[in-house]
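[1] next come a sequence and a model predicted from it.
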Amino acid sequence: MSRPALLTIHESALAHNLQQVRDRVGGSSIWAVCKARGYGLGLDSCLRGFAKAQGMAVLELAEAQTLRDAGWAGPILLLEGAFSNAETRDALEIDCDLVVHQADQLGWLTGHQSLLARQTSRLWMKFNTGMHRLGFSATTPSQRQALMEPVASLRALVAAGRRGWMTHFACADQPDGIQTSMTHWHALMQVISHQAGECLSLANSAAVLLHPDAHADWVRPGIMLYGGSPAPQMSGASSWSLEPAATLSSRLIAVQSVPSGERVGYGGRYQAKTEMRIGVVAMGYADGYMRQAPDGTPVLVDGVRCPLVGQVSMDMITVDLSACPQAKVGSPVTLWGRGLSIDEVAQGCGTNAYELLTGVTSRVARRLEPHLGDED
């Protein structure tokens, strides 16, 4: 028997969650964000689960090439654009939509006008409306006025139907979190005289759920597609009718009887208050389980909630089996996913679902539950 650490990928949940986006955004087109190799679940699963999306959005050209090689013929958006002049050419060769967030990228494109003319992909100029990360700055009147030149340069490269304007929200997970950014955005659109045919893209997962006024032409959902809540401080994923797209599981590989007063694990962080049974789970930080998980972090043993006790080690964790007297070596354990919210576990560890999903390491075996039918 091989080590039982396992990530099960529920492809039907990917399709279900995409439909939840569709139900909320009306006529807006959907970029299914598949960066980080589909948030750690694999681009092959994304292709099947998100087959009805209008486009796929990734970070790296290698991811885009994988999608093309697998048969995806629809739009592919490179979320940070190209990282060099040579990559600009390579991205255009496979007809990728490119984000343009700084002047060098615009300059590289001017050197590939003949290639641009043969393709159908869009160029998306990104504006900084308050995130202060990527994008041409647009938070003051003088900054917005200075954007007339780069906007004119992009307009000279492609026709209106192949131009797009985008921004990214820093605080869309808050009820009033996009007001300032939207004020900057509307002022910018007036300055550059938004033209018919030019597409707009603003909304991430949180904005899809909380800010319908920001849906625009294209939305860019990420975490909600994978069953995580983009605003866990407000509502869990299930309240948005989202389903977990993956389950991290393992099994008990040992059971120890620990006398009262004895300490458990590295550093003896946990001390037994009474005589107790401790289960040892084949799962540790080398698998992507959070080393900072505190005592009390829930797991499911045979479907019963049991608390983590003691320090997470590289290959194992230890859990209190008091609530599960039937537990024995071989009993199934769920770390997060179906039956145990990834958001709950993440918040207890001081992190978020994004980190848990993308942090599962390559030594954890993967098992696919294929999506076999159409989503109603």
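    Happy to help now that I have it.
[2] hey, let's count contacts and neighbours off CA atoms from now on
    Noted.
[3] check contacts around the residue lying closest to residue 75 once chain neighbours are set aside.
    Taking CA to CA, 6 or more residues apart in numbering as the measure, residue 75 lies nearest to residue 55, with 4.7 Å between them; neighbours along the chain are not counted. By CA atoms under 8 Å, 6 or more residues apart in numbering, residue 55 lies in contact with 29, 30, 31, 32, 74, 75, 76, 77.
[4] nearest to residue 156 among the residues you listed?
    residue 77 (20.6 Å; CA to CA).
[5] contacting residues around the closest one?
    Under the contact definition (CA under 8 Å, 6+ apart), the residues listed for residue 77 are 31, 55, 56, 57, 58, 96, 97, 98, 99.
[6] does the third one touch residue 37 like I think?
    No - Residue 56 is not in contact with residue 37 according to CA atoms under 8 Å; the separation is 11.5 Å.
[7] the two: who's more crowded?
    residue 56 (26 against 20; other CA atoms under 10 Å).
[8] assign a three-state SS to that one, would you?
    strand (DSSP: H, G, I helix; E, B strand; the rest coil).
[9] do the one 10 residues further on as well
    Per three-state DSSP, the secondary structure class of residue 66 is helix.
[10] tally of neighbours for it?
    Neighbours of residue 66 (other CA under 10 Å): 14.
[11] this is the other structure I want to compare:
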Amino acid sequence: MPTVMENRPIQAIINRGAIDHNVSVIKKLSGNAKVFGVVKADGYGHGLRRIYPGLSALDGLAVIEMEAASYLRTQERTRPILLLEGVFSPQELSDAIQLNLDLVVHSGRQIELLEQCHSSNSVNIFLKVNTGMNRLGVSPKHVVQCYRALQNCIA
């Protein structure tokens, strides 16, 4: 019996010219806002190494996995690389700081990790707020409390 994929030959074709055009349009429409290219899940299955070069005009890149962030940092010395789910252990936090990654914070546990960190290096933090999708993010009623806790981490 044939598999579903044999009956439905699906393919995605990556057009670098289209990527360049889309990036140009997005940058123009965004004004002064920073624009990051999200290349999580190995470039959404298209291959991180093939996709990210087409995003060179963007202000930064965003990934989920530490491995992807580490690879990108070997290629990208100065552009921001945002770790979308943040870190989950002291070792990951140490690695992220060493790689100069920007971090999303979406839980009290991640704030605790930052509070316990004794690094002399700074780290850029993006506080993720749960606006209704209920995947990741602090509750809107806890935003001020979390923000203040994060401010104390850098004081």
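    Received it, and whenever you're ready, just let me know what you need. Everything quoted here is computed from the prediction, not taken from an experiment.
[12] out of the contacts of residue 77 of structure 1, which are shared with structure 2?
    Counting by both residues aligned by TM-score structural alignment, their matches' CA atoms under 8 Å, the members of the contacts of residue 77 of structure 1 that carry over to structure 2 are 55, 56, 57, 58, 96, 97, 98, 99.
[13] can I get these in CSV with distance to residue 121 of structure 1?
    Formatted as CSV, these follow (distance: CA to CA, whole Å):
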residue, distance to residue 121 of structure 1
55, 11
56, 13
57, 13
58, 15
96, 6
97, 5
98, 8
99, 11
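[14] just curious, which of the residues you listed is nearest to residue 270 of structure 1?
    The closest of these to residue 270 of structure 1 turns out to be residue 58 (CA to CA; 42.4 Å).
[15] map residue 98 of structure 2 across to structure 1 for me.
    Under the alignment defined by TM-score structural alignment, residue 98 of structure 2 is paired with residue 93 of structure 1.
[16] where in structure 1 does the longest helix belonging to structure 2 align, residue-wise?
    Ranked by number of residues, the top helix in structure 2 under DSSP state H is helix 16-30. Following TM-score structural alignment, the aligned partner range for helix 16-30 of structure 2 in structure 1 is 11-25.
[17] that stretch: average distance to aligned residues in structure 2?
    With both structures laid over each other, stretch 11-25 of structure 1 and its partner residues in structure 2 are 1.5 Å apart on average (mean CA distance after the TM-score superposition for structure 1).
[18] in that stretch, what's buried?
    Applying a neighbour-count criterion of 16 or more other CA atoms under 10 Å, one finds 11-22, 25 buried in stretch 11-25 of structure 1.
[19] reformat these as TSV; add distance to residue 248 of structure 1.
    Formatted as TSV, those follow (distance: CA to CA, whole Å):
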residue	distance to residue 248 of structure 1
11	15
12	17
13	15
14	16
15	19
16	19
17	19
18	21
19	24
20	23
21	24
22	27
25	30
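[20] residue contacts, the residue most central in space within structure 2?
    For structure 2, the residue sitting closest to the mean C-alpha position, by CA atoms, centre = their mean, is residue 62 at 2.9 Å. Applying CA under 8 Å, 6+ apart, one finds that residue 62 of structure 2 lies in contact with 36, 37, 38, 39, 40, 81, 82, 83, 84.
[21] so which of these sit within strands?
    36, 37, 38, 81, 82, 83 (DSSP state E).
[22] top of those by neighbour count?
    When neighbours are counted by other CA under 10 Å, residue 81 leads those with 27 neighbours.
[23] residue in structure 1 paired with that one?
    Aligned against structure 1 - with TM-score structural alignment as the criterion - residue 81 of structure 2 pairs with residue 76.
[24] thought that match was touching residue 56?
    Yes - under the criterion of CA under 8 Å, residue 76 of structure 1 is in contact with residue 56, at a separation of 4.9 Å.
[25] structure 2: matching residues for whatever helix or strand residue 207 of structure 1 lives in?
    Of the helices and strands defined by DSSP states H and E, residue 207 of structure 1 is found in helix 205-210. Mapping helix 205-210 of structure 1 onto structure 2 (TM-score structural alignment) gives no aligned residues.
[26] now, among the buried residues of stretch 11-25 of structure 1, which is nearest to residue 124 of structure 1?
    Proximity of the buried residues of stretch 11-25 of structure 1 to residue 124 of structure 1, judged by CA to CA, is greatest for residue 25, which lies at 20.4 Å.
[27] and that closest one, how far is that from residue 142 of structure 1?
    Between residue 25 of structure 1 and residue 142 of structure 1 the distance is 34 Å, computed by CA to CA, to the nearest Å.
[28] so which residues of structure 2 form helices?
    Along structure 2, the stretches classed as helices by DSSP H are 4-7, 16-30, 40-44, 48-51, 66-75, 90-98, 108-116, 143-154.
[29] how about residue 127 of structure 1, what's its match in structure 2?
    Residue 127 of structure 1 is assigned residue 129 in structure 2 as its aligned equivalent, the criterion being TM-score structural alignment.
[30] tell me, how many residues neighbour that match?
    Residue 129 of structure 2 sits with 18 neighbouring residues when counted by other CA under 10 Å.
[31] if I pick it, what's in contact with it?
    Residues touching residue 129 of structure 2, when contacts are defined by CA under 8 Å, 6+ apart, comprise 106, 136, 137, 138, 139, 140, 143.
[32] considering the residues you listed, which are maintained in structure 1?
    Contacts from these that recur in structure 1, judged by both residues aligned by TM-score structural alignment, their matches' CA under 8 Å, are 106, 136, 137, 138, 139, 140.
[33] count of neighbours near the second one?
    What that stands for is residue 136 of structure 2. Other residues near residue 136 of structure 2 number 16, with proximity taken as other CA under 10 Å.
[34] got it, and the third one?
    Neighbour count for residue 137 of structure 2, taken as other CA under 10 Å: 20.
[35] correct me, but it touches residue 128?
    Yes - assessed by CA under 8 Å, residue 137 of structure 2 is found in contact with residue 128 at 4.7 Å.
[36] count of neighbours near the residue nearest to residue 88 of structure 2 when sequence neighbours are not counted?
    Beyond its immediate neighbours in the sequence, the residue positioned closest to residue 88 of structure 2 (CA to CA, 6+ apart) is residue 110, lying 6.7 Å away. Counted with other CA under 10 Å, the neighbours of residue 110 of structure 2 add up to 21.
[37] which residue lines up with residue 110 of structure 2 in structure 1?
    For residue 110 of structure 2, the residue aligned by TM-score structural alignment is residue 105.
[38] what residues does that match make contact with?
    Taking CA under 8 Å, 6+ apart as the contact definition, residue 105 of structure 1 lies against 81, 82, 83, 84, 85, 88.
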